[in-house]
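Peer 1: how would this look folded up:
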Amino acid sequence: MAVSDECKLKFQELKAKRNHRFIVFMIEDQEIVVDKVGNPKASYEDFTASLPSNECRYAIFDFDFVTVENVQRSKIFFVAWSPDTAKVRQKMVYASSKDRFKRELDGIQFELQATDPSEMSLDIIKSRAH
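Peer 2: Have a look, this model is predicted:
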């Protein structure tokens, strides 16, 4: 599975310049491409709303939070979105390409696998980040 250069470029922009809150990737014609990009002010709800309810996606979310010591932190989450309603073939393609794609994106700190929105609630993100 090929990975478009734009995927790596957008990820670097998120990681280094912090000019995106999230990036959603999709597989199209045997290549992983950028589907949607969220601006730095986008909320977690904007991110989850950008994921289709019946198709698989990969996504990156830059989670900002304040620690108990009152220190501002950021963690980069990789989300493998594979809803139960997606086609079986699509789920298999996304599952088999995931690890290779993740290796292309250096700097991911946490991974989350989700088949429905409750598996990637903001509470889950918060508990993983601390």
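Peer 1: C-alpha only now, for contacts and for neighbours.
Peer 2: OK.
Peer 1: next up, the contacts around K87.
Peer 2: K87 is in contact with 54-55, counting by CA atoms under 8 Å, 6 or more residues apart in numbering.
Peer 1: state the distance from it to F78.
Peer 2: Computed as CA to CA, to the nearest Å, the K87 to F78 distance reads 22 Å.
Peer 1: ok, now A59?
Peer 2: 6 Å.
Peer 1: and the closest residue in space to V34 that isn't next to it in sequence, what is it in contact with?
Peer 2: Ranked by CA to CA, 6 or more residues apart in numbering and with sequence neighbours excluded, the top spatial neighbour of V34 is F25, at 4.5 Å. F25 makes contact with 7, 32-36, 57-59, according to CA under 8 Å, 6+ apart.
Peer 1: second input sequence below; structure requested for side-by-side comparison:
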Amino acid sequence: MANAASGMAVHDDCKLRFLELKAKRTHRFIVFKIEEKQKQVVVEKVGEPTQSYEDFTASLPVDECRYAVYDFDYVTEENCQKSRIFFVAWSPDTSRVRSKMIYASSKDRFKRELDGIQVELQATDPTEVGLDVIKSRAS
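Peer 2: Alright, predicted model coming up:
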């Protein structure tokens, strides 16, 4: 099941946790990392439903790439409660070039494993994952 482009497999736990977030809403967010030695994507951190968006952005490392999903709840102008699942490809400018390349080449394959993502964000610095950006992309 490894990705031909980058050779990265996706650990079953990634899909399981994502299904829990999507179907049962037992998580607010999930941060995934690529374990280069094992050549697979694994779950690094899971956010409790009560955790805030700030907790989510704080869990993204300053100088390392990650993938993340965030379950964003919002209220529409018609006063309807809605939620969108965001996929964030976090690739800070300060991370290693090799790491950026591995994450970039594995992203589409990994994203396909997570069925139900509604919005994708590419981010290289914290302003690109600001709450205002999320709000504007949600509707």
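Peer 1: before we move on, back to that, which residue in structure 2 aligns with the residue nearest to V34 of structure 1?
Peer 2: By TM-score structural alignment, F25 of structure 1 lines up with F32 in structure 2.
Peer 1: repeat for K8 of structure 1
Peer 2: Aligned partner of K8 of structure 1 by TM-score structural alignment: K15.
Peer 1: tell me, how many neighbours does that match end up with?
Peer 2: Residues lying near K15 of structure 2 (other CA atoms under 10 Å) number 17.
Peer 1: try A80 of structure 1
Peer 2: Per other CA under 10 Å, the neighbour tally for A80 of structure 1 reads 20.
Peer 1: now I76 of structure 1
Peer 2: A count of neighbours around I76 of structure 1, defined by other CA under 10 Å, yields 20.
Peer 1: helix or strand: which one has the residue nearest to it when sequence neighbours are not counted?
Peer 2: Sequence neighbours aside, D62 is the residue nearest to I76 of structure 1 in space, at 4.7 Å (criterion: CA to CA, 6+ apart). Taking DSSP states H and E as the criterion, D62 of structure 1 maps to strand 57-66.
Peer 1: other SSEs contacting that strand?
Peer 2: Helices and strands touching strand 57-66 of structure 1, as assessed by 3 or more CA pairs under 8 Å, 6 or more residues apart in numbering; DSSP states H and E, comprise strand 22-28, strand 72-81.
Peer 1: next, the angle strand 22-28 makes with that strand.
Peer 2: Strand 57-66 of structure 1 and strand 22-28 are oriented at 170 degrees to each other (axes from the mean of the first three to the mean of the last three CA atoms, to 10 degrees).
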